[in-house]
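*Asks:* Fold the stuff below for me.
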Amino acid sequence: MSRRTFNPVAIAALGAALIIGGCHSDTPSGAAVPEATPAVHLVRQQGVELIQFNASDIPGLSIIQVQNIELPGLLETSGQITYDDRSTSTIISRVQGRIEQTRVSLWDNVQRGEKIIALYSPDFMTAESEYLQAHETSKLIAAPGVGGSSDFSGALALAAKRKLQFLGMTDADIQAIKAPDPVVWMRAPISGTVVDNKVQRGGAVNPGDVLFSLGTLNDVWITGDIYEDDLARVRVGQDLSAITTAFPDEVFHGVIDRISPNIDPTTHTLQIRCVVKNPGGKLKPQMLAKVTVVTRPGEALVIPQDALVFDIDNYYAFVEVSPGTFEHRKVTIASWSKVGYARIVSGLKAGDRVVGGETLQVNALWHEAHGESS
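*Replies:* Model (predicted):
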């Protein structure tokens, strides 16, 4: 830092001038000069309450015009990775019984048809006995010289088989039945990973209890939010890319699979569901991902944040409806990539003129005019 030198004669002259000026001042020593308060009036036009003041009476206040900003031909959103529920399955107990044995644990990989869990239940033994008896009856009726309805016996055998299928047995297991057995192995309905295990050996189960959940990660879902005014820029089948913090140098590719029919009335956003290829199973459920959709250019309504004031639980802007007359209008905003700016979701339109720079002071005048403290 450079050293500054001061002229003693100049300092003495400056001190004398201050003393002389103080002797001739009409303002008492130490008293502050009060700032003039702008004249403010409240009026009502067409059922809307407005505030009137002279903008030139507030130093630093400016009137800015709301404009649309061109958006590039890219639409970005972030979302969370989940399983594609069309590639998940559960093993559910359809009987009352207990767990005799399990062959897999959480996060194990299994193949379709692989034995997963052995259930003990008298319901299995009863159903198997009915099945074997129905087949024996069919054989007797079909024997030479034995009278009876083969159609009826065939229906009984089919009904007994359907009952075993309903209890969770596969056709191969049913054909292999030689004698009634209360223990039946439940098999994996799909090839995948055990993502949820709710059983323990010896534990009791009831009909409807979920025992295991299986999922695959060949394709995953990423669900993200887009703004209402970007809806026209997306469509089902549109190509996209995704990156994650876990693999920042690897790009995953997919398409938009579904667009939500519902719009959140608070944020004016809706969701898109993306199906993304997942080679090697690197993308895991609950990971966060950034999605980029190549689309046509669009527009966004963006204004400086100092043109907004947060009051109680909402954002407001003071919109000029005529020279010197302003409306206290509620607006909905969203984040914007440029620091110091906000994206307008609702409440303003292109061409609106709003107060900028001294919005907090104008908001204080608004409350004072209503006899409130800001």
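*Asks:* alpha carbons only for contacts and neighbour counts from here, please
*Replies:* Noted.
*Asks:* In three-state terms, label Lys161 for me.
*Replies:* Using DSSP: H, G, I helix; E, B strand; the rest coil, the three-state assignment for Lys161 comes out as helix.
*Asks:* what's the helix or strand for Glu368?
*Replies:* Using DSSP states H and E, Glu368 sits within helix 359-369.
*Asks:* now the helices: where do they sit in the stretch 1-150 of the chain?
*Replies:* 8-23, 122-142, 150-166 (DSSP state H, counting those that start in this stretch).
*Asks:* deepest of those, which one?
*Replies:* Ranked by mean neighbour count under mean count of other C-alpha atoms under 10 Å, the helices of the stretch 1-150 of the chain are led by helix 122-142, which reaches a mean of 18.
*Asks:* and that one, what other elements does it pack with?
*Replies:* Judged by 3 or more C-alpha pairs under 8 Å, 6 or more residues apart in numbering; DSSP states H and E, helix 122-142 is in contact with helix 150-166, strand 183-187.
*Asks:* one step back: in JSON lines: the helices of the stretch 1-150 of the chain, plus distance to Gln80.
*Replies:* Formatted as JSON lines, these follow (distance: least, C-alpha to C-alpha, whole Å):
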{"stretch": "helix 8-23", "distance to Gln80": "68"}
{"stretch": "helix 122-142", "distance to Gln80": "42"}
{"stretch": "helix 150-166", "distance to Gln80": "36"}
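*Asks:* To Arg233, which of the ones you listed lies closest?
*Replies:* helix 150-166 (47.3 Å; C-alpha to C-alpha).
*Asks:* what about that closest one, distance to the chain center?
*Replies:* 49 Å (C-alpha atoms, centre = their mean, to the nearest Å).
*Asks:* any idea of the angle it forms with helix 122-142?
*Replies:* Between helix 150-166 and helix 122-142, the angle comes out at 160 degrees (axes from the mean of the first three to the mean of the last three C-alpha atoms, to 10 degrees).
*Asks:* one more to put side by side:
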Amino acid sequence: MTISSKRFKTFKPRIEILSVLALSVLPLTACKHTPPAAEQQPTNVGVETAVVHPTVSTDYLEVPAHIMADPAHVVHIYPPLSGRIFGLTILPGQNVVKGQMIAQLQSNDIAVARSDFEKAKIEVIRADGALARGKLLLAHDVLSKADFAELQATDDVAHSQMEQARQHIHELGFAENSTADTVALRAPISGAVLDIGTATGEMQRSLDNATSIATIANLDTVWVVGDIFEKDLASVRPGRTVDIVVPAYPDLKLTGRIDNISDALDPTTHTLKVRVVLPNPKHQLKSDMFATIRIAGAPHQTFILPATAVLHEADRTFVFVANASGGFDQRAVTVGRTLDSGTVKNIEVLSGLNDGEKVVTAGGALLRPTSGD
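*Replies:* Model prediction:
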């Protein structure tokens, strides 16, 4: 019993030491099977970057406008007398030359005008006879000078009324010795027919309540008229060179000068009329076409980035900029115009970036800022 007890006491400390060593080895074994840390795995998949440099850009004030014919070269043709239209030979959009017959008008009003002329002729014959007799009586001191002066005045009035009646017949398009009751309506200027207000067989009233038979405009020069808000008035002045953009001809480059700025403010829209006069030798520009007046502002430096580089969150606008540690900082920026070239949409960044910085141009929505804003 004594020997056994001694052996037990001798080996017990060795068993405890082995147990402690075994426990201390377990953590080391476990560490060898831990997976790689997240930092060692691929990151920023789908993120594209680019080094940015400033460029000179110019802001443009774009004024919506439309094209119209110069009012000084627009003629509305009205019937000279009441009657029926026949033989209408023009159509809207057709070009006519000065003196070309566009229609005929048949009217009974010419009969009234001729009757007035015949009455005036009779009065002239009567007044001339009275004046001739008065001269004889005055020569024999039978007629006073005052009475003779009255006869002279009556004769002058008769001649004046006859000439007036003759002129009226000519204005209606007839000759005083003619018996015709139709008059040819002719184009007073060369140009394009903008619209027609009548048709063959339609009755036309006299000048008092007439509707236009046709409107003819010479389109060798046209007006581009736009509406500018009063807040933009400081950037517009007469004589300034502007660009004209016409949606109908996207490749057509037009340049003109501001000819006039209206002095009357529209009380409803609070806009002013701006007018640009353009030559139109080929008549490409048509009345009532849409157009835009582009007024260049002062040049300034800006960064042009793809629209995908600029992100928005609530009322914040920002981009991601690469930092020295390989991460990306969120940077607040101020943006300007959106530049749409059809296939690519870019955006101006006015402030917040520096020359030579690397900016995320695509995939920024996948990132989280490491520092900065």
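*Asks:* before we move on, back to that, may I see the helices and strands packed on helix 122-142 of the first structure organised as JSON lines, with distance to Val362 of the first structure added?
*Replies:* Shown next, in JSON lines, are those (distance: least, C-alpha to C-alpha, whole Å):
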{"stretch": "helix 150-166", "distance to Val362 of the first structure": "72"}
{"stretch": "strand 183-187", "distance to Val362 of the first structure": "71"}
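*Asks:* is it true that Ile228 of the second structure touches Thr269?
*Replies:* No - assessed by C-alpha atoms under 8 Å, Ile228 of the second structure is found out of contact with Thr269, at 9.7 Å.
*Asks:* Neighbour count: the two, which is higher?
*Replies:* Legend: neighbour count by other C-alpha atoms under 10 Å for Ile228 of the second structure and Thr269, higher for Ile228 (24 against 11).
*Asks:* The first structure: which residue goes with that one?
*Replies:* Applying TM-score structural alignment, one finds that Ile228 of the second structure aligns to Ile226 in the first structure.
*Asks:* what do you get for Tyr78 of the second structure?
*Replies:* So, by TM-score structural alignment, Tyr78 of the second structure is matched to Ile92.
*Asks:* Which residue is the nearest non-sequential neighbour of its match?
*Replies:* In this structure, Ile92 of the first structure finds its nearest non-sequential neighbour in Val210, 4.5 Å apart by C-alpha to C-alpha, 6 or more residues apart in numbering.
*Asks:* so who does that neighbour touch?
*Replies:* Thr90, Ile91, Ile92, Ser93, Lys198 (C-alpha atoms under 8 Å, 6 or more residues apart in numbering).
*Asks:* and with 7 Å instead?
*Replies:* Residues counted as contacts of Val210 of the first structure (C-alpha atoms under 7 Å, 6 or more residues apart in numbering) are Thr90, Ile91, Ile92, Ser93.
*Asks:* counterpart of it in the second structure?
*Replies:* Mapped onto the second structure by TM-score structural alignment, Val210 of the first structure lines up with Ser212.
*Asks:* Quick check: the gap between the residue nearest the centre of the second structure and Val224 of the second structure.
*Replies:* Nearest to the geometric centre of the second structure sits Ala65, at 2.2 Å (C-alpha atoms, centre = their mean). Ala65 of the second structure sits at a distance of 6 Å from Val224 of the second structure (criterion: C-alpha to C-alpha, to the nearest Å).
*Asks:* Ok, Ile261 of the second structure next?
*Replies:* 12 Å.
*Asks:* So for those two, which sits in the more crowded spot?
*Replies:* Val224 (28 against 19).
*Asks:* Chain neighbours aside, what residue packs nearest to that one?
*Replies:* What sits nearest to Val224 of the second structure in space, not counting adjacent residues and going by C-alpha to C-alpha, 6+ apart, is Ile67, at 4.6 Å.
*Asks:* Who are the contact partners of the residue mapped onto that neighbour from the first structure?
*Replies:* Structural correspondence for Ile67 of the second structure with respect to the first structure (TM-score structural alignment): Ile81. Residues counted as contacts of Ile81 of the first structure (C-alpha under 7 Å, 6+ apart) are Val220, Trp221, Ile222, Thr223, Lys284, Pro285, Gln286, Met287, Leu288.
*Asks:* The first one: how many residues sit nearby?
*Replies:* Residues lying near Val220 of the first structure (other C-alpha under 10 Å) number 23.
*Asks:* ok, it - contacts?
*Replies:* Taking C-alpha under 7 Å, 6+ apart as the test, what Val220 of the first structure contacts is Ile81, Thr82, Tyr83, Asp84, Val275, Val276, Lys277, Asn278.
*Asks:* can I assume it sits in a strand?
*Replies:* Yes - counting by three-state DSSP, Val220 of the first structure is located in a strand.
*Asks:* Lys284 of the first structure versus that one, what's the distance?
*Replies:* Between Val220 of the first structure and Lys284 of the first structure the computed distance is 8 Å (C-alpha to C-alpha).
*Asks:* Next: the fourth one.
*Replies:* Per C-alpha to C-alpha, Thr223 of the first structure is found 14 Å from Lys284 of the first structure.
*Asks:* How about the third one?
*Replies:* With the distance defined as C-alpha to C-alpha, Ile222 of the first structure ends up 11 Å from Lys284 of the first structure.
*Asks:* Tell me which stretches of the stretch 151-300 of the second structure form strands.
*Replies:* Listed in chain order, the strands of the stretch 151-300 of the second structure (DSSP state E, counting those that start in this stretch) span 182-186, 191-196, 203-204, 214-217, 221-229, 241-245, 254-261, 271-279, 290-306.
*Asks:* In TSV, list those along with distance to Asp116 of the second structure.
*Replies:* Output for the strands of the stretch 151-300 of the second structure, formatted as TSV (distance: least, C-alpha to C-alpha, whole Å):
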stretch	distance to Asp116 of the second structure
strand 182-186	18
strand 191-196	33
strand 203-204	22
strand 214-217	30
strand 221-229	44
strand 241-245	57
strand 254-261	49
strand 271-279	48
strand 290-306	52
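*Asks:* out of those strands, nearest to Thr55 of the second structure?
*Replies:* Thr55 of the second structure lies closest to strand 290-306 among the strands of the stretch 151-300 of the second structure, at 5.5 Å (C-alpha to C-alpha).
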